[in-house]
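1. the following comprises the amino acid sequence and a computationally predicted model.
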Amino acid sequence: MTVPHAEHQGQDEGGRSPRYLRYVALGDSTTEGIGDGDEESGYRGVADRFADRLAATSPELRYANLAVRGCGTEHVRTVQLPAALALRPDLATVVAGVNDFLRPRYDADQVAGHLEATFAALTTTGTHVITLTFPDIGKIAPLARPIASRARDLNARIRDAAARHGVTVVDTASHPVTVDPRLWSADRLHLSPLGHDRSAAAFAQALRLPGADGSWALPLPVLPAPKPWQALGVELHWATTFLGPWVLRRLRGRSSGDGRTAKRPRLTPVAATPPQDPIAR
């Protein structure tokens, strides 16, 4: 985990965690919570789970989630950022970039520029910003190995931009557990409930919230290795069930977020609930 400057480690002068009043989450499906719930009951996800942890120490916290599934960094900068600034947050999370580097036409400079502009606009107003790096997608989905270098390059750009603007980086890319299949949904594009919970725990550690520690990065019990033919069958099933439809949408210029808006566009109170142990499940 990288925390560029001491004043962004989530502590006041007395070494205590500050009490945040306005938390705004920006991003894509990870922040919206896809993989942690469903369309009928709603999605929870990393930002909701992180807000629960914040509210446990700051009961007066209000929280907004501006994320939209399928969106890229341009949407975050041009649509979500103005809405976020209007809410005057003192804490924000920004998680975006995966949808960009998965697309055939990928401009690394442009994507990094959108992220840096978002960091700059928020931190200039005094907002404490937290972001994260992305795990090796080639280890999550072997068929994605040809573009795994895009994630590594974007991670480097995120770290550099964060250092320039005093943004806290949760460096999940450096922890092997983040590519454990149990942290991912069957589509391998979205986190599972356990993955969302561990990511929320990582954010909590970045702010040094009471009770937060590095247990989110501990490995899970080892699973027996599948037979080669079993592994091939899993890959073929994933490609036909998830990868194929996703590629088809992209070729048609469509996104899963088309026509959708933020699930929680206004700052509203958070009903604090005790966070579940991310190791126990």
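-> Arrived safely, thanks for sending. Numbers count the residues shown, from 1 in each chain.
2. drop to CA atoms for contacts and neighbour counts, all remaining ones
-> Fine.
3. can you show me the helices along the protein?
-> Counting by DSSP state H, one finds helices in the chain at the ranges 29-32, 45-57, 73-75, 81-87, 98-101, 108-124, 137-140, 148-165, 193-206, 228-238, 244-251.
4. closest to Ser17 out of these?
-> Among those, the nearest to Ser17 by CA to CA is helix 45-57 (8.6 Å).
5. now the helices of the chain as JSON lines including distance to Val177 and mean neighbour count?
-> Below are those laid out as JSON lines (distance: least, CA to CA, whole Å; neighbours: other CA atoms under 10 Å):
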{"stretch": "helix 29-32", "distance to Val177": "17", "mean neighbour count": "26"}
{"stretch": "helix 45-57", "distance to Val177": "16", "mean neighbour count": "24"}
{"stretch": "helix 73-75", "distance to Val177": "26", "mean neighbour count": "22"}
{"stretch": "helix 81-87", "distance to Val177": "31", "mean neighbour count": "17"}
{"stretch": "helix 98-101", "distance to Val177": "19", "mean neighbour count": "20"}
{"stretch": "helix 108-124", "distance to Val177": "26", "mean neighbour count": "18"}
{"stretch": "helix 137-140", "distance to Val177": "11", "mean neighbour count": "19"}
{"stretch": "helix 148-165", "distance to Val177": "17", "mean neighbour count": "18"}
{"stretch": "helix 193-206", "distance to Val177": "10", "mean neighbour count": "26"}
{"stretch": "helix 228-238", "distance to Val177": "19", "mean neighbour count": "12"}
{"stretch": "helix 244-251", "distance to Val177": "26", "mean neighbour count": "13"}
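6. next up, a second structure to put side by side with the first:
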Amino acid sequence: MQMNASYTSLVALGDSFTEGMSDDLPDGSYRGWADLLAARLAARTPGFRYANLAVRGKLIQQILDEQVDLAAGMGADVITLVGGLNDALRPRCDIDLVCARLEEAAARLAPNCKQLVLMRSPARRGPVAGRMLPRMERLFSFIDELGERHGAVVVDLFGAEVLGDPRVWADDRLHLNAEGHRRVAEAVWQALGRAAESPWSDPLPPAAAQAWYARRSADLRFARVHLLPWIGRRLTGRSSGDGLKPKRPELLPFEV
């Protein structure tokens, strides 16, 4: 990577993580780390262009089919590719097939940009992440290999303890909140060779003890509002992203 490279455009690919859930804006839309990163690059680069092709719920095959060739044809300086964890959440996931699809995507994207960025995705610490750990370790090890083969930057978000802290996650326990997205934007900013503006991996202050009743109430609300609908979609073969279009489908100037 050219540490002092000048980047004039960014295309972001992936699922809900890159779309920006759940970094809520007042109008009900989502911002997210990719928008934050684009804004910082645009503030220093007149005419900076940005596209975000990510759509919540997408599996790696869908990202490959719907986003990769479109992104490769845009000729952006920086392309970010994050995907595979939606697949890993499914009980019948073939993690080797997920890795093969990531390989195909990286092979198409790397020759068509100045810098490809891959990530070891963050995960909220808890029983779900624990059950997925063998798959995640296989996936992240492969992403490291991809980075070496294709000259990609690999941003290790999973290894940052603070991004496992429940306080940087939204109520649905699947998506980062505004503070989590801010830290991811800073991590990618630094990985692109930019001067640090904040210590993104520093831990949060110690958390105050929470009463048993408050913890159980939060668990029940999570199950009712988020977990049961998620299970319902899995059982019926539906996705939260069905029918949705990317929020920034074209590589256009980004207004700061």
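-> Looks like it arrived, so ask away. In this text, all values refer to a predicted model and were calculated from it rather than measured experimentally.
7. please work out the TM-score for the two chains.
-> Scored against TM-score structural alignment, normalised by the length of structure 2, the superposed chains reach a TM-score of 0.92; 256 aligned residues with a CA RMSD of 1.9 Å.
8. follow-up on the earlier one: would a markdown table of the helices of structure 1 with distance to Asp171 of structure 1 be doable?
-> Below are the helices of structure 1 laid out as a markdown table (distance: least, CA to CA, whole Å):
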| stretch | distance to Asp171 of structure 1 |
| --- | --- |
| helix 29-32 | 16 |
| helix 45-57 | 15 |
| helix 73-75 | 19 |
| helix 81-87 | 23 |
| helix 98-101 | 15 |
| helix 108-124 | 16 |
| helix 137-140 | 15 |
| helix 148-165 | 9 |
| helix 193-206 | 9 |
| helix 228-238 | 27 |
| helix 244-251 | 27 |
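9. so which of the ones you listed comes closest to Gly259 of structure 1?
-> helix 73-75 (13.0 Å).
10. what lines up with Arg173 of structure 2 in structure 1?
-> By TM-score structural alignment, Arg173 of structure 2 lines up with Arg188 in structure 1.
11. ditto for Ala51 of structure 2
-> Under TM-score structural alignment, Ala51 of structure 2 pairs with Ala64 in structure 1.
12. contact partners for Lys245 of structure 2?
-> Contact analysis of Lys245 of structure 2 by CA atoms under 8 Å, 6 or more residues apart in numbering lists Val55.
13. trace it over to structure 1, please.
-> In structure 1, Lys245 of structure 2 lands on Thr261 (TM-score structural alignment).
14. any idea how far Ala86 of structure 1 is from that match?
-> 17 Å (CA to CA, to the nearest Å).
15. looks like Glu197 of structure 2 contacts Ala187 (just checking).
-> No. Judged on CA atoms under 8 Å, Glu197 of structure 2 makes no contact with Ala187 at a distance of 10.0 Å.
16. before we move on, back to that, wait, the match of Ala51 of structure 2 touches Tyr23, no?
-> Yes. With contact defined as CA under 8 Å, Ala64 of structure 1 reaches Tyr23; the gap is 6.4 Å.
17. what do these two both touch?
-> Jointly contacting Ala64 of structure 1 and Tyr23 under the rule CA under 8 Å, 6+ apart are Leu267.
18. in contact with the match of Arg173 of structure 2, which residues?
-> Per CA under 8 Å, 6+ apart, neighbours of Arg188 of structure 1: Ile140, Ala141, Pro181.
19. 6 Å instead, please
-> By CA atoms under 6 Å, 6 or more residues apart in numbering, Arg188 of structure 1 lies in contact with nothing.
20. measure it to Gly259 of structure 1 for me?
-> 24 Å.
21. any idea what sits nearest the residue nearest to the spatial centre of structure 1, other than its immediate chain neighbours?
-> The centre of structure 1 sits closest to Val95, judged by CA atoms, centre = their mean, with a distance of 4.4 Å. What sits nearest to Val95 of structure 1 in space, not counting adjacent residues and going by CA to CA, 6 or more residues apart in numbering, is Gly27, at 4.8 Å.
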